[in-house]
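>>> got a structure for you, letters missing:
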């Protein structure tokens, strides 16, 4: 007869099929939903605002569980998730697909999404139509737009329609070719003044906050002090109203050049590669799956014996 085999059903919560959907994220009970008003209150209290990017259901959940104030579906996922050379290749349909996935995982943080290049530059009407799509189809709560005074009219049109807009000045990746590449902006007095005038124009147009990217610390600090809305820095020093990082960069997912401003908080790329290598090794040496821990039994010992009788006439290879 052999050793007695386990006959009970798998415990509740064990996934009997590897593609079964995960349970819905459980919001932290004590944490209230972050809104645009929450962001304003944090700014008034001089509490630093935290922003991290997310691009799908699991990263949306992770950002939420990490207690971030703002979850940004940035067009940077074109490079870090889709493998494009730049953000310019990203389409609106791709953005909406990732927005919806992120929104399903992120329930508490304020959700903001980039308008992809080419979806808002033609006219204020185009910008408004694109923004409506991001809110209605992408389930986001605000949009982010790159540019300065030249997009102020579009920002005004969108905010008048009731959609919050986060601006983005300094280094604007969608304009990398016009800027001559990914370069620090505002390093001279004249260029720094241009960043300031862009910030003031976007504030006047109705932006609820501004991302300031790759600008010297003293310039970002002064701009922050002159504005009535919060600034979110990335490569702009410690004196902005908050900070933003790309999740793959901060978690060390990629073994590649990192900008000076990025701090790596983990080595997840190495850890994931090591885990997969261990899996490959265990499959090859047949230590995984374990017959007791990872294998389902027959309904009973009698059913196993019946099965063996049923297949007696089959020949093994």
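Good, I have the coordinates. Here the structure is a predicted model, which means the values were calculated and not measured. Numbers count the residues shown, from 1 in each chain.
>>> C-alpha from now on. contacts and neighbour counts both.
Will do.
>>> what is the burial count for residue 250?
A count of neighbours around residue 250, defined by other CA atoms under 10 Å, yields 18.
>>> how near is it to residue 262?
According to CA to CA, to the nearest Å, residue 250 and residue 262 sit 7 Å apart.
>>> here's the one I want to compare it with:
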């Protein structure tokens, strides 16, 4: 999806015409890190809908259709119940709503772990049905063979190490990882294995900061931090978290706006005007000519 195009605005409010622009590519993102240094940090946010993608696209290098949509959109207790159908539907919407950022779609739990062949079948489906540029999967050294299998067959892969939410049942929660020497060494080894297998970038989530710094210096591909370190080659947050849509957010989230309060106030004003019959007014109704 690296072509320039114009969207038809005649029939849908969902399709404002973008300024012509060539979409960023996976190789362009990979090449942002040269000789171990990324001069311009990589900006990444999650997106789950076409309209959200439109609003974020111009400001981001990467848009991640994360399986966090399970909690954010569907109210699920974790990302574990998320299905391939969900990821395909939301991934397609985000691609339709963007024209600049590289769109990456998470592979949900159970869609890639059994074998490299299973991973290829499901990753190929996501690329075909969404038009995304790459997939992301969780796991370290155990998934290196799968990452290599996919990349050799033309499917770019972003890795994910540290706190891996799909493994919440095994980890016993969402606590920061790498507090013991053995666990820290394993996370670093996982990242090295993914990089050697061909991952074009690696998300480092919820680890003590020295691990993130060490990984960023150790691997040739860009690292994307979330609860990691400003020294990573880029950063990602769940958009709804940083916009203040939820009362509780992880420690590593900086809340940039309180959109939940804005929505609640607007809904309250609307409800009041409906009840006192001041809405709709003349401006919102059709009068005889």
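Nice, thanks for sending it over. Only a predicted model underlies this, so the values are computations on that prediction, with no experimental measurement involved.
>>> in structure 2, which spans are strands?
33-34, 37-38, 42-46, 62-65, 102-106, 134-136, 157-162, 201-205, 223-226, 234-237 (DSSP state E).
>>> got JSON lines for the ones you listed, with distance to residue 182 of structure 2 and mean neighbour count too?
What follows is those, written out as JSON lines (distance: least, CA to CA, whole Å; neighbours: other CA atoms under 10 Å):
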{"stretch": "strand 33-34", "distance to residue 182 of structure 2": "28", "mean neighbour count": "16"}
{"stretch": "strand 37-38", "distance to residue 182 of structure 2": "27", "mean neighbour count": "18"}
{"stretch": "strand 42-46", "distance to residue 182 of structure 2": "30", "mean neighbour count": "22"}
{"stretch": "strand 62-65", "distance to residue 182 of structure 2": "30", "mean neighbour count": "28"}
{"stretch": "strand 102-106", "distance to residue 182 of structure 2": "28", "mean neighbour count": "28"}
{"stretch": "strand 134-136", "distance to residue 182 of structure 2": "26", "mean neighbour count": "24"}
{"stretch": "strand 157-162", "distance to residue 182 of structure 2": "13", "mean neighbour count": "27"}
{"stretch": "strand 201-205", "distance to residue 182 of structure 2": "17", "mean neighbour count": "27"}
{"stretch": "strand 223-226", "distance to residue 182 of structure 2": "21", "mean neighbour count": "28"}
{"stretch": "strand 234-237", "distance to residue 182 of structure 2": "26", "mean neighbour count": "22"}
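>>> out of those, which gets nearest to residue 18 of structure 2?
strand 102-106 (15.7 Å; CA to CA).
>>> which ones are touching the residue nearest to residue 211 of structure 2 when sequence neighbours are not counted?
Among residues not flanking residue 211 of structure 2 along the chain, residue 184 sits closest, at 6.5 Å (CA to CA, 6 or more residues apart in numbering). Residues near residue 184 of structure 2 by CA atoms under 8 Å, 6 or more residues apart in numbering: 177, 178, 211.
>>> centroid-nearest residue for structure 1?
residue 54 (1.0 Å; CA atoms, centre = their mean).
>>> surely that one meets residue 60?
Yes. Counting by CA atoms under 8 Å, residue 54 of structure 1 does reach residue 60; the two are 5.3 Å apart.
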